[in-house]
Structures are given as structure tokens and as C-alpha cells.
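**Q** no sequence on this one, just coordinates:
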């Protein structure tokens, strides 16, 4: 950073401020651990800092940064393979947040999250950011560094895929077409 102009420093820290919380939230959803999420995001911003001057010349700075975050999450998962996985309690948290302790709601929530995990990576990201984080399609597109129309398309494909997966819960072939 010592060779950066003041403008370079200001833009980096503005980007950091704008993206840090969203990146941390996304990393937590993907990793299920505060410590792992914080480490992945810290490494993400270290790498972004090293490449910042290069990134400033890119057409999609957000897309490049998003790819770095995704890579750091993959690295954390690889490190985790050497130690026990934390239990994914997302479904339990969702049920308890509603104040319900109903087995059917819990089972349905677990089934839904399992189906979401079977989506393509881009569809899953769009679903998590748009529906899970309640971001607009424009905000989701900006965060992922893609076009708004691409997010809408990915969400449409994800909804269709989820309908297939949820309609055939025991199927090992989630790719079969549902006839309407």
C-alpha cells in the first residue's frame, strides 16, 4: 500500500467497507463457523489488497473480488477436511426463529436446504443472496459482479430446479424433467 496514491487507498477502503459485512455473512452461510468465515474474508481482502491496482482496471471489479472470496471459501473447506465438520444448524435456527418446534416444519426446512445445496453454484449463490439475505436482484448482481438479467435468469432456473427436487424428494436423479 505504500506505493498507492491517496485515491487508491480511499477506493480500497471504501470497497472494503461496502463489501465486508456481506462477504462475512456469505462466508458464514457457506462454512457454518464464525472463525472460518472471518479467516476466509480476511484472506479475501488480503488478496484483494495485493491485486487492487490491477483490479481497478477491470471491467468487473466486483466479479473478480467475488471469485477471490469463493476461492478462499474453498480453501477453508479444504482445511476443514483435516478436522471435523461443524454441524449445520441453519434449518434448526430457521425453525426456532419462528418460535415453532414442529417436526414437519423442521423436516421441510432441512429438505429445502438439501435441495438448495444441489443447485449449480451460481444458482445457489443467487438464491442465498436474493432470498436468504433479502437483497434485490440488482444488489445481488452487483455483489456477484454479474448483470441483473443474469441474476433473474439464475433465479428462474433455480426455482424450476427446486420444484423438480422438492417434487421428487427421494430421487437420486434430480435432473429429470417435471411434466406440467
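**A** The structure has been received and is ready for your questions. Since we're looking at a predicted model, the values are computed, not measured.

**Q** all contacts plus neighbour counts: C-alpha atoms, from now on.
**A** Will do.

**Q** show me what counts as buried in stretch 70-83.
**A** 70, 72, 73, 76, 77 (16 or more other C-alpha atoms under 10 Å).

**Q** now do stretch 137-153
**A** Neighbour-count burial for stretch 137-153, counted by 16+ other C-alpha under 10 Å, picks out 137, 138, 140, 141, 142, 143, 144, 145, 146, 148, 151, 152.

**Q** tell me the helix or strand right after the helix ranked longest in the chain.
**A** Ranked by residue count and defined by DSSP state H, the top helix of the chain is helix 6-31. Per DSSP states H and E, the first helix or strand lying C-terminal to helix 6-31 is helix 34-55.

**Q** want to compare, so here's the second one:
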């Protein structure tokens, strides 16, 4: 469930929406339990359901009004037990990832944060593996560009 929630948070950029997405995913999984193929990875099936629900929600929002999202920094969970430096770095990384286009955010979360293989991420999202590779390469380039332009005072532009 934590991995599913993190995926929902990266997609939606909202804690409340992430909670709703995970709940809707669980409800849909229970409703369609007969469609689950025993012996396959349950997480793969749940991630696919969540992604499908999210895509449908985005389409609905566009039709209704548009979306209201929060900054990625506001979505960071601070538990007080980790070092402050770790939380600052995590907030900076989350903010940078939040600036990526949604397809790149999805790929980064699935492969780098959740540790899924390129093929697994491609399967979750219903796209070719080459597209995952392309999105990750573009995301790495964009994150490097954002880091270079962060104004950290080392003289880089």
C-alpha cells in the first residue's frame, strides 16, 4: 500500500487525491477480483488499476473545469524521526520531480523510487519499453538542467 500511495501522490500531487486514488483502486480491485490472474504480481495489477483510474480522472477534470494541484513541496511527509538534512534533500528532489511532465514523473517514480524494471513500468503504463527509456532519459536531462539552474552559488549556469 505505501508504494501504491506514493505512486498516487506523484501522479496527483495531492495527499487527499492520493488517498482517494488508493481507495478507489482497492474498491475496483475487490470488484474485479475475478480478473486477477493467480500467480501474477499483485502490485503490477494494482498499479495498472490506479493508473487507469488516474487517467480517467484527468480526462474528467479537463471536461469539467481543469485541475487544481499543489506544489510538490507541500506533499512531502515530515515524520520528525529523520535528519532535517534528509528531509530538505527529499523536499528538493520531490519539488524537482514535481516540475517534470506527468509521463516523466510516472516513469521516475516507478523505476527509480519503486525499483520496478523498465519492462514492469512499461507494462503498468501500457506503453512500449522504449517509451519508458525515452521518458527516463528526458527526465534525467531535465532534472540535471534544473539542478544546474538552482542558483546554488557555485558559478554554474
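**A** Arrived safely, thanks for sending. Not measured: the values here are computed from a predicted model.

**Q** of all the buried residues of stretch 137-153 of structure 1, which comes closest to residue 61 of structure 1?
**A** Nearest to residue 61 of structure 1 among those, counting by C-alpha to C-alpha, is residue 145 at 7.1 Å.

**Q** quick one: what's aligned to that closest one in structure 2?
**A** Under the alignment (TM-score structural alignment), residue 145 of structure 1 pairs with residue 126 in structure 2.

**Q** okay, its match and residue 101 of structure 2: tell me how far apart.
**A** Separation of residue 126 of structure 2 from residue 101 of structure 2 (C-alpha to C-alpha, to the nearest Å): 18 Å.

**Q** so what's residue 119 of structure 1 up against?
**A** 158, 161, 162 (C-alpha atoms under 8 Å, 6 or more residues apart in numbering).

**Q** switch the cut-off to 10 Å
**A** 125, 127, 157, 158, 159, 161, 162, 165, 174 (C-alpha atoms under 10 Å, 6 or more residues apart in numbering).

**Q** map it onto structure 2.
**A** Under TM-score structural alignment, residue 119 of structure 1 pairs with residue 100 in structure 2.

**Q** SS state for that match?
**A** Secondary structure state of residue 100 of structure 2, per DSSP: H, G, I helix; E, B strand; the rest coil, is coil.

**Q** my read: residue 55 of structure 1 touches residue 68, true?
**A** No: counting by C-alpha atoms under 10 Å, residue 55 of structure 1 does not reach residue 68; the two are 11.5 Å apart.

**Q** looking at these two, which one has more neighbours?
**A** Legend: neighbour count by other C-alpha atoms under 10 Å for residue 55 of structure 1 and residue 68, higher for residue 68 (19 against 16).

**Q** many thanks, have a good one.
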